[in-house]
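J.: Pasting the sequence and the predicted model now:
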Amino acid sequence: MMSKKLFIQTLGCAMNVRDSEHMIAELEQKEGYTLTEDMGEADLILINTCSVREKPVNKLFSEVGAFKKGAKEGAKIGVCGCTASHLGGEIFKRAPYVDFVLGARNISKITQAVNTPKFVATDINYDESEFAFGEFRSSPFKSYINISIGCDKKCTYCIVPHTRGEEISVPAELILREASRAAANGVKELFLLGQNVNGYGKRFSSTHEKMDFTDLLKRLSDIDGIERIRFTSPHPLHMDDKFIAEFASNPKICKSIHMPLQSGNTKVLRDMKRGYTKEWFLDRAERIRSLVPDVSISTDIIVAFPGESESEFNDTMDVLERVRFEQMFSFKYSPRPLTKAAEFAGQIPDEIASERLTRLQSRHNEILDEIVARQKGRVFDVYFEELRANGGVAGRSFNNFLVQVNGSEELLGKTLKVRVDEPKRMVLYGEVV
């Protein structure tokens, strides 16, 4: 029997990547699908959507329209993920050729969805925390593991709590079992995922041993074969001294950390309902830098939040100067449906927002060029995990710089010392020593 072909497009964050892996595993094992890169030959086309950035709804319908044009006769089209969660059955009205809609907290129902005409499941509090998904990983070198689902924060700009529901932690025994299985299959790096990973352990579906994020990190680092542990995203509010001490001292925890600032001004942070002040954020960043001099700190920043004054924006510039982030994801504020901030007075004109974003990004690029120039001649331990164009092989240093050398697939899965000869803003080029 010819196997059925599955094409999947994943938009958005690492959690979406993991959700896609879970759906692929279910469809392979229970429905006999195999993956294809060629949409035109697929029997089933899935788009796993993100609703965090601007205009995801328009983007969704233009993508789905393109899929319909390129699909073969009889192919099914499913819309999954966060935009599916908040639009639900509305999607059928605008795109009647879509076969099913599956929200972000409902991906364990994928086989039911494929077999049920016009299936819709968008319950944001459906509990998948103890569902045993099959094994599928897009990389043999890295294992993404969900440690929690949903988010209890009430950030006024963010749609995620409305698409992924309240926060529930995955039981530690399931996480440890999944990590041990990955290690047995040769995976050396774990990548832990959650909207707020360091809120881990606050709420489980049923009775489980009490454990916080720091304790979970300790337990995972005891697994033989695991050499590196990364995680995203922690919340600055919950970066207590216990967590920072473990981050600094545990030799398996990679020395890079994502600290989403959002704004450097305490009043704006209060309007955003972030729960911390400018001073708290700086204190946590300075503490981490003092304990781990080689750390890389990345961040997210929103400029032109409703009501943000010029001097409040300058507070964000001040935090940039003081922390000197190794990586920054920055955006103009855009109103999201279902969020409080969309109704706030003081929405900022686009030209002011654009000017602030340009100023922030230009200054960050200058800082980045100084950071990058300092890497010349340094030797990093690089875990190689991807082939690049023109005979390149790339991997990450322990503190998350992307490093590329000339080589071929025999380097993949190995950790080797690399001296940086030509540092560039996005990639450090070097050679194995």
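T.: Noted; the coordinates are in hand. Residues are numbered from 1 along each chain as shown.
J.: contacts, neighbours, all on C-alpha from now
T.: OK.
J.: can you map out the helices along the stretch 201-350 of the chain?
T.: Ranges of helices in the stretch 201-350 of the chain, per DSSP state H, counting those that start in this stretch, are 213-221, 241-249, 266-272, 278-291, 310-323, 350-373.
J.: helices and strands around the longest one, which ones?
T.: When you say that, I think you mean helix 350-373. Contact partners of helix 350-373 among helices and strands, from 3 or more Cα pairs under 8 Å, 6 or more residues apart in numbering; DSSP states H and E: strand 296-303, helix 310-323, strand 327-332.
J.: repeat for the third one
T.: Under the contact definition 3+ Cα pairs under 8 Å, 6+ apart, helix 266-272 sits against no other helix or strand.
J.: Mind listing what's buried along that helix?
T.: By 16 or more other Cα atoms under 10 Å, the buried positions in helix 266-272 come out as 266, 268-269, 271-272.
J.: picking that back up, closest one to Leu411 among the helices and strands packed on helix 350-373?
T.: Each of these has some distance to Leu411 by Cα to Cα; the shortest is strand 296-303, at 24.6 Å.
J.: Take this one as well and set it beside the first:
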Amino acid sequence: MEDIEDLLVGSGGAPPGFRLPFTAAVGVNPKKKRNQPNLKKASLIEDSLTNPQSPKIPGTQTIYMKTFGCSHNQSDSEYMAGQLSAFGYALSDNTEEADLWLINTCTVKSPSQSAMDTLISKCKNAKKPLVVAGCVPQGSRDLKELEGVSIVGVQQIDRVVEVVEETLKGHEVRLLNRKTLPALDLPKVRKNKFVEILPINVGCLGACTYCKTKHARGHLGSYTVDSLVGRVRTVIADGVKEIWLSSEDTGAYGRDIGVNLPILLNAIVAELPSDGSTMLRIGMTNPPYILEHLKDIADVLCHPCVYSFLHVPVQSGSDAILSAMNREYTVSEFRTVVDTLTELVPGMQIATDIICGFPGETDKDFAQTVSLVKKYKFSQVHISQFYPRPGTPAARMKKVPSTVVKKRSRELTSVFESFTPYNGMEGKVERIWITEFATDGIHLVGHTKGYVQVLVSGPESMLGTSAIVRITSVGRWSVFGEVIKTFNQTNVNEDTSSSERRGSGDKCSPCFYLDETCACSREPEPCACEQQSCGLKTLESTDSVSKIVLRPEDQNSRNLIGWLLRKRKNYSGKRREDGTVLESKEKQEHPGASVHGWGPVDTALLGGMLASLLTIVVLLLYLASRNLMSK
């Protein structure tokens, strides 16, 4: 069948982030239910009226969400969770209590997709409604595992509520095609409330022969500098302490809209608080697109509120293999990136990716890769065995025997684990930013400016703060620290507004850090610029197509309510965990304003209510006068 938006008429559209009104019938695939008649609209309405707790009432159900893959996928899941929560749905980690499962998938590696297949089978066996999102359905929409389930594309996450509602009604919905990017100001439920994963662009410019991600994410599409800066301001006001810039290739940002990464980075850095309370982390960047901007990027990485850490995938130490991968750079150019940044940025650390056993890789090619890793002693290396992805050119190449691939993977892992990147840090004093619990459930996790993972003991109230620590011991993957002093991150200079700070052109005051030499070796598994240009196959469905008519007025009212709720939050005060209320920005800047913090939206709502009440009164008086006249 055609994608759902292909059946819409009069696509005048709505502002970004709004649920589009249905002005015509919507095509869906009704799921086949054994021994159950199809439910008609009338019966659904009757059920809702007679049973207020009926699971058919939208917004009363519980959703289980599972995310695979990179930080970009994580951000997409947070946006979907935010919209579902905004419309009343509860989110749960318990699969049994959930009324519907939502799986956000990754297509980079075979193991990730195999885990997805297993989860889909479990969901079907549990007879739960299922929605599959992410790169797998977008890039391989004709997979057998996706038959009979609803799917939502990577650029359709702002319509996840519609897909969930229709799926709960028993329909199969497919939303895949779109030409515009989802809005950045959608509701969001962060996995870590102190970390904002900010997608700066989608897709890429490359055509790597092994990559499946471009099948899903497509060609490069960048958000504007203004929209990204606006999002940064919002999340800083929300109390975020780390901002992670994420994309399939951060370095390619802006090439489709006439800007570049340094322009964006400088604009974002200008918004960071002057007390050093919020740090910026630049995401994965391929070598070809940063070679011409190395000096400018180095300047940003030197900024006291930007982590001196960058993920630059090399994939192989052999030019012959890089050529077969169509990576569009040489080993020499990769070395230029590493050498330049290491020279210009104090304490700079670079993480990289390696694929072992790419088709055609010889012992000599692999030896060159090992030599490269030994030379730079990267504190973080993502080592992967080659997995052929269906539909990619590399899948048709002659494969290296699996036994050889595994042997090379083990050898490279052994080389990497022989490094001791944090030796020499013991006794040093560092400033760290604390944002999460350690996996042991005892320590808190902070990071130095070089993004070294530091484990400290302390109360939960230290989350979201910064501290000075003395390193007491070092391990292979992290170091342990003793807290000397903590910074109260809420003590911002209230006499100077953020706009005044921006107007002065001053950057963040220097953060306190000493002799940083190492970088943390942990970050979410990246999409690793897995790029491949390929046309999408057209989905052909033999299922019958039914039509559901959603009244435009219902849809528009739902959009309006969601918009008003979001705008209301922007004007209302924010509540602390202790129950006190932080005044809104408007009230801080205009102390003479109403103590109730009324904003334009509140005024509009009150005016609308009063107008409605007045209309009702006039109508009642009119009817009463007619009755009197008739007598």
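T.: Everything's here; your move. Note that the structure is a prediction, hence the values are computed from the model and not measured.
J.: thinking again about what came up before, can you lay out the helices and strands packed on helix 350-373 of structure 1 as CSV showing distance to Cys13 of structure 1?
T.: As requested, those are arranged in CSV below (distance: least, Cα to Cα, whole Å):
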stretch, distance to Cys13 of structure 1
strand 296-303, 13
helix 310-323, 24
strand 327-332, 12
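J.: which one of these has the most crowded surroundings?
T.: strand 296-303 (a mean of 20; mean count of other Cα atoms under 10 Å).
J.: Which elements pack onto that one?
T.: If you count contacts as 3+ Cα pairs under 8 Å, 6+ apart, strand 296-303 of structure 1 packs onto strand 256-258, strand 327-332, helix 350-373.
J.: residues in structure 2 matched by it, start to end?
T.: Structural correspondence for strand 296-303 of structure 1: residues 349-356 of structure 2, per TM-score structural alignment.
J.: quick check, distance from that stretch to the centre of its chain.
T.: Relative to its chain's centre, stretch 349-356 of structure 2 lies at 22 Å (Cα atoms, centre = their mean, to the nearest Å).
J.: okay, stretch 304-319 of structure 2 sits on what stretch of structure 1?
T.: Under the criterion TM-score structural alignment, stretch 304-319 of structure 2 matches residues 251-266.
J.: Show the end-to-end separation of that stretch, please.
T.: Stretch 251-266 of structure 1 has an end-to-end distance of 34 Å (criterion: Cα to Cα, to the nearest Å).
J.: can you check stretch 424-433 of structure 1 too?
T.: Using Cα to Cα, first and last residues of stretch 424-433 of structure 1 are 19 Å apart.
J.: List the buried residues of it.
T.: Of the residues in stretch 424-433 of structure 1, those buried by neighbour count under the rule 16+ other Cα under 10 Å are 424, 427-432.
J.: Give me the contacts around that stretch.
T.: Outside of stretch 424-433 of structure 1, the residues that reach it under the criterion Cα atoms under 8 Å, 6 or more residues apart in numbering are 368-369, 372-373, 401-406, 416-423.
J.: Mind checking which of those are in strands?
T.: In strands, defined here by DSSP state E, the members of the contacts of stretch 424-433 of structure 1 are 402-406, 416-423.
J.: Map Leu102 of structure 2 onto structure 1.
T.: In structure 1, Leu102 of structure 2 lines up with Leu46, judged by TM-score structural alignment.
J.: Check Gly134 of structure 2 too.
T.: Pairing criterion TM-score structural alignment: the partner of Gly134 of structure 2 within structure 1 is identified as Gly81.
J.: In the stretch 1-150 of structure 2, mark out all the strands, start to finish.
T.: Assigned by DSSP state E, counting those that start in this stretch, the stretch 1-150 of structure 2 shows strands spanning 26-30, 62-67, 90-92, 100-105, 130-134, 150-152.
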